[in-house]
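Visitor: here you go, sequence then predicted model.
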Amino acid sequence: MGERTGGFCVPDHLIEAETDTVEIVTLRKSELADWLAGQAESERVWIRSLGFTAEPGAVCLCPGPESRFGRVLFGLPEGDDFWAFAQLPAKLPPGRYRINPEPSPDLAYRAALGWALAGYSFDRYKSRSPKPLPDLAWPQCAERAKVKAAFDAIALVRDLINTPASDMGPAELAAAAEKLAAQFGATCRVIVGDGLLAENYPAIHAVGRAAAAHRRPRLIDLVWGPEQAPKVTLVGKGVCFDTGGLDLKPSSNMKLMKKDMGGAAHVLGLASMIMEARLPVRLRVLIPAVENCVSGDAMRPLDVLATRKGTSVEIGNTDAEGRLILCDALFEACRDKPALLIDIATLTGAARSALGPDLPALFSDDEVLAADILRAGEAEADPLWRLPLYKPYRRMLDSKVADINNANDSPHAGAITAALFLQDFVDPALAWAHLDVLAWNPSGRPGRPEGGEAQGLRALFAVIEERFA
C-alpha cells in the first residue's frame, strides 16, 4: 500500500526522477499523425506494423538500442479520464518510467494518483506478496502533498472496509480513530457501553446492546483545530457488522456486511485529508460504532426507542439500524452549530437500486451546498447524484404510537425516506449534506480493485477546501 513516512503514506511505485528511465509518450488519436511525421521511418514502420492508433489505453513498446525497448507510446482519451494512467502499470514490463511531454499540473496529479492507486492491494491476510509493478518518476508539476494525502485517505478507507468484522469491531474502529488522532495531534474521546445511557445516547446503545461484551457499542468523538475556527463536523455510520437484528438478513444480503461501517471509514479518510492539509477549521468527527446482532437483548420490531433529541422512534424494522445510531450523533453534532455538517452512510439498498454501485446518492436542502458538491464531483471525477428530500414522503414514516417510525412498509422511495428520517434530527438552519454510499467495488477495474472503496471523498474535500481554506 505504501511506506508510512511522517504523517502520510509515500505511494508505492512513485520515485524520484532518474536518468535511467524509459520515456512514456502520451498521444491522443488526433495527435498521432503529426507526431509520427517527426519520427524516423524505421519507427513509423514499427508502430504501424503493430497497429497502434493511439486508442485510449493502447500501449506500444518501441525498440531501442541493445535489444531493449526505447520508449512507450500510450493512448489518451480526447477528453479527461481520471483513471487513464491507472491502467498503464499492469501493461508495462518491470522498470522505471517517466512521462513525456511533461503533463499539465492537473494531468500530472491524475497520472501520479492513478499510477499509485493501481498499486493498491489489500494483502493483510495473504502469505504471498502482490506482483511487483513498474515505477513512475514523479511528474514535475504534480502536487506531491495533494497526491500523497489523497492516496493515504483512499487507502485508509479501503483498508478499514476490507478488514473482516472479526478484526474490525467497534473497539478496533475506535482504535483506528485514536491512531489517526495521535498522528495529527487531535483529541479522541470514546464513550463505551452503558456510558452511552449515562450521557444520553440511547438509540446508539439500543442498536448495539445485543453484541458480545468485547464488542460493546460506543461513540467516537474526534476533535482537531483551533476552537475559534469555523466548525466542520463529519458524522459516519459505523455498523461494524449488520445481521439485520431480529429482522434477520438472508445470507446473500449479509455476506458483505463487514462494509456497513463504510461511512465511518469515509469520515476518517476525509478527516485525514483535512488535517494533512492543515485547513483552518475546527474539525469534529462523530462515529457511532456498533454491531447489529441477534441475542436476548436485541431490540424488537415495534419496540419504541428514546433518542438524544427526545423524539420517540417506533422500530418498524430492526434492519434499519443505521439511521437510529446516526440520529443520536447528528443531534449532538448540531449542538455546536457547525458551519458545515456532512454525514456519510452505507444506508439503503434503495439508493443502489436507483443509482447503481458507482454513484453515491446526495441529499441536501441547501441548494448552494448541493450544487458545490455536484460541481466538485464532476471536476474531481468523483461523481455523485442528487436525490430529493421530497417532504410529502415523510408521511410514510408516521407512527401510531411514537413520534416517528424508523422504516416504512412501502417498497418505494427507501433512500428518500431514510434521508427524511435523518433530517428530523438536523437543525434546519445548518448547511447539511447526507451521502448514501455503497463503499464497495463489485468488480475490479484499473486503480479500483474489487472490495472497499472511497466514494465522494475527493469531491467533499474540494468543497471544504474551497469554503474554508
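Guide: That came in fine, so what should we check first? Residues are numbered from 1 along each chain as shown.
Visitor: when you work out contacts or count neighbours from here on, use the C-alpha atoms and nothing else.
Guide: OK.
Visitor: so how far is the top helix by length along the chain off the chain centroid?
Guide: In the chain, assigned by DSSP state H, the helix with the most residues is helix 144-162. Centroid separation between helix 144-162 and its chain, computed with CA atoms, centre = their mean, to the nearest Å, is 9 Å.
Visitor: next one: stretch 161-177
Guide: 16 Å.
Visitor: for it, how far is the first residue from the last?
Guide: 14 Å (CA to CA, to the nearest Å).
Visitor: again, but for stretch 139-147
Guide: 11 Å.
Visitor: comparison target, given below:
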Amino acid sequence: MPKSRTVPLIFVEEGTVASSGLTEAQLRWASHNRFTGQHGRLLPVPGADGALTAYLFGIGDAADRPIMMAGLAAANLPQGSYRLEGAYGDPTMAAIAFRLGAYRFDRYKKGKGGAPVLAGPGRADTAEVARLTDAAYLARDLINTPANDLGPDAFEREIRAFATRHKMKLKAIVGDDLLKANFPLIHAVGRASAQPPRLLDLSWGNVRHPKVTLVGKGVTFDTGGLDIKPSAGMLLMKKDMGGAANVLGLAHAIIDAGLKLRLRVLIPVVENSIAGAAFRPGDILPSRRGLTVEIGNTDAEGRLILADALALADEESPELLLDMATLTGAARVALGPELPPLYSTDDKLARDLMAAGLLADDPLWQMPLWAPYDAMMNSKIADVNNAGAGGFAGSITAAMFLKRFVLQATAWVHLDIYGWAPEARAGRQFGGTDQGIRAVYGVLKQRYPAA
C-alpha cells in the first residue's frame, strides 16, 4: 500500500456487522466473504478499482476477547500506516496492544519487512503508550539477542548506554573486585567464563523520596555449569538474563513517567560456563550476608547471584525491594509460560499487583512463601543448600532461599518469570517477551504518582 495512506482497521464484534457503521459496499463485501466478526479474522476490503481501502477485524464476543486483541491484528498486517475504527475499546490499551503486536525482531534477517505502524487513536495517552511499548521492546530485544552478541561485556555496554540515556548514576564492580567488595556468590558463579562476572548498580531520583530497588537476574547464558544441562535444556538459555531485561524495561517506564521515588537497579551479570575455574557441586561458598551456601546443584545458579544482590539492596532498608528472574522450570510446570508466580512478604501488595496485571494483560499469580518448605533447603554442613531436597515445590523453595537474604526491606516481591513466548498470541510475538513490567508499573504509578 502507498506509505502516505492511513488505512482504517475497523473492529467488529461478533454478530454486529449490520450495526457497525460500515458502508453499503463494505457490508456487501463482508456478507460475500461470510465475515460476521469472528474472533481474530482479518478481512481486506477492496475499493471499486481493486485497491485496498480498509481491513475488517473480527473481535468475537466479550467472553473470548483478550485485552490485547488489537495486537492480534497488528501481528498479521503488512507494512503500512493504520488507524483504529469501530469497537476497539479503551484507546490507550488498544494502541499499546497494536504496538506490542507489531513488534518484530529482524536484526539477523536479510530483506527485512517493515512493521505496521499506528496513527492515533487521538484519545489515547500517547506518552503512556510510548513508554510502555518502548519498555516491552527493550526487554524483548535484549532477550532475543543471542549470547554470542550479548555476553557479560556486551550486556554491560547495553546497561551503560541505558544509564546514560536515562541520566542514571552507574557503578560497576567487575571480576576479582567482587571478592574485595564482598560479593562472593556472584564471583563464584561467573568466574569460569572468559568474560568476568560483574555487578552493575544504577540509581536515579531524589534521595528524599521513597526507596524502590529492582534486582534483575543477568545470566547471559546458562550451561548449567558442571551439572550441565542437556542440549534441549540449553537451547533457550540466552533468555536467562530475562529478569534483568525486564527490570530495565520497568526502570525505563518509571523514569520516563517521572514517578516520585528513589530508584535503584542492581543487575548481577554472569555467564555460567564450564572451565577449570568453575564452582563445583559440594562446594561451600560464603555469601555477602554471611550465610554459607552448600552447592547442591550448579544449575541453581540464579538464586546465588540474586542472593548477594538482594543482600546489598536490603542493607539500605528500601520501602519496596522487587526482583525478577527466569529462575525455575518448576514455575512453568506449576503455572505454565504465561502466568509468572509472584511471592511477597506483603499480601496486600501482592493482591494489588495481580489486579494491575489483569487490567494490563500482564498476569501474575501469588504463590505462598510456605515456611515449612524452608527446611528443604537445609544443609548438614552449611547454613543452607542452594538446591531443595527431593525435587518438590521447586519455585517455592527457590523463593524461600532468596527470602533468607532479605531482612530489612519493608516489602519484598519476587517474580519467577519465564521471559519467553513459546507461541505467538495477542500482543506477544514468539520469542523473548516482557513479563511483569505493566503490572508493577501500574502499582508504582498509583503509589508514587509523578509530581
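Guide: Nice, thanks for sending it over. Treat the numbers as computed from the prediction; the structure is a model and nothing was measured.
Visitor: superposed, how do the two chains score by TM?
Guide: The TM-score (TM-score structural alignment, normalised by the length of the second structure) is 0.94; 446 aligned residues with a CA RMSD of 2.1 Å.
Visitor: after superposition, how close is the longest helix of the first structure to the second structure?
Guide: With mean CA distance after the TM-score superposition for the first structure, helix 144-162 of the first structure departs from the second structure by a mean of 1.0 Å once superposed.
Visitor: equivalent range in the second structure for that helix?
Guide: Alignment of helix 144-162 of the first structure against the second structure: residues 126-144, by TM-score structural alignment.
Visitor: list the buried residues in that stretch.
Guide: 128-144 (16 or more other CA atoms under 10 Å).
Visitor: hang on, residue 247 of the second structure packs against residue 214?
Guide: Yes - in this structure residue 247 of the second structure lies within contact range of residue 214 using CA atoms under 8 Å: 6.5 Å.
Visitor: between the two, who's got more neighbours?
Guide: Set residue 247 of the second structure next to residue 214 and count neighbours by other CA atoms under 10 Å: residue 247 wins out with 28 against 24.
Visitor: what do we get in the first structure for the more buried one?
Guide: Residue 247 of the second structure maps onto residue 267 in the first structure, by TM-score structural alignment.
Visitor: and the helices in the stretch 351-451 of the second structure?
Guide: For the stretch 351-451 of the second structure, the helices defined by DSSP state H, counting those that start in this stretch occupy 394-403, 437-447.
Visitor: in CSV: those helices, plus mean neighbour count and distance to residue 222 of the second structure.
Guide: Putting the helices of the stretch 351-451 of the second structure into CSV (neighbours: other CA atoms under 10 Å; distance: least, CA to CA, whole Å) gives the following:
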stretch, mean neighbour count, distance to residue 222 of the second structure
helix 394-403, 24, 17
helix 437-447, 19, 24
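Visitor: how about those in TSV, adding distance to residue 427 of the second structure?
Guide: Below are the helices of the stretch 351-451 of the second structure laid out as TSV (distance: least, CA to CA, whole Å):
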stretch	distance to residue 427 of the second structure
helix 394-403	27
helix 437-447	13
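Visitor: can you tell which of these is closest to residue 104 of the second structure?
Guide: helix 437-447 (19.0 Å; CA to CA).
Visitor: tell me which other helices or strands the closest one touches.
Guide: When contacts are defined as 3 or more CA pairs under 8 Å, 6 or more residues apart in numbering; DSSP states H and E, helix 437-447 of the second structure sits against helix 126-144, helix 242-257, helix 347-359.
Visitor: mind redoing it with 10 Å?
Guide: Helices and strands touching helix 437-447 of the second structure, by 3 or more CA pairs under 10 Å, 6 or more residues apart in numbering; DSSP states H and E, are helix 126-144, helix 242-257, strand 320-325, helix 347-359.
Visitor: nearest to residue 357 of the second structure, out of the helices of the stretch 351-451 of the second structure?
Guide: Residue 357 of the second structure lies closest to helix 437-447 among those, at 4.2 Å (CA to CA).
Visitor: what about the longest strand in the first structure?
Guide: Among the segments of the first structure that qualify as a strand by DSSP state E, the longest is strand 282-292.
Visitor: where does it end up in the second structure?
Guide: The aligned range for strand 282-292 of the first structure is 262-272, by TM-score structural alignment.
Visitor: before we move on, the earlier item: so which of the helices of the stretch 351-451 of the second structure is nearest residue 107 of the second structure?
Guide: Using CA to CA, the helices of the stretch 351-451 of the second structure put helix 437-447 closest to residue 107 of the second structure, at 23.5 Å.
Visitor: helix or strand for residue 326 of the first structure, which one?
Guide: helix 322-334 (DSSP states H and E).
Visitor: let me redo that: residue 164 of the second structure
Guide: helix 152-165.
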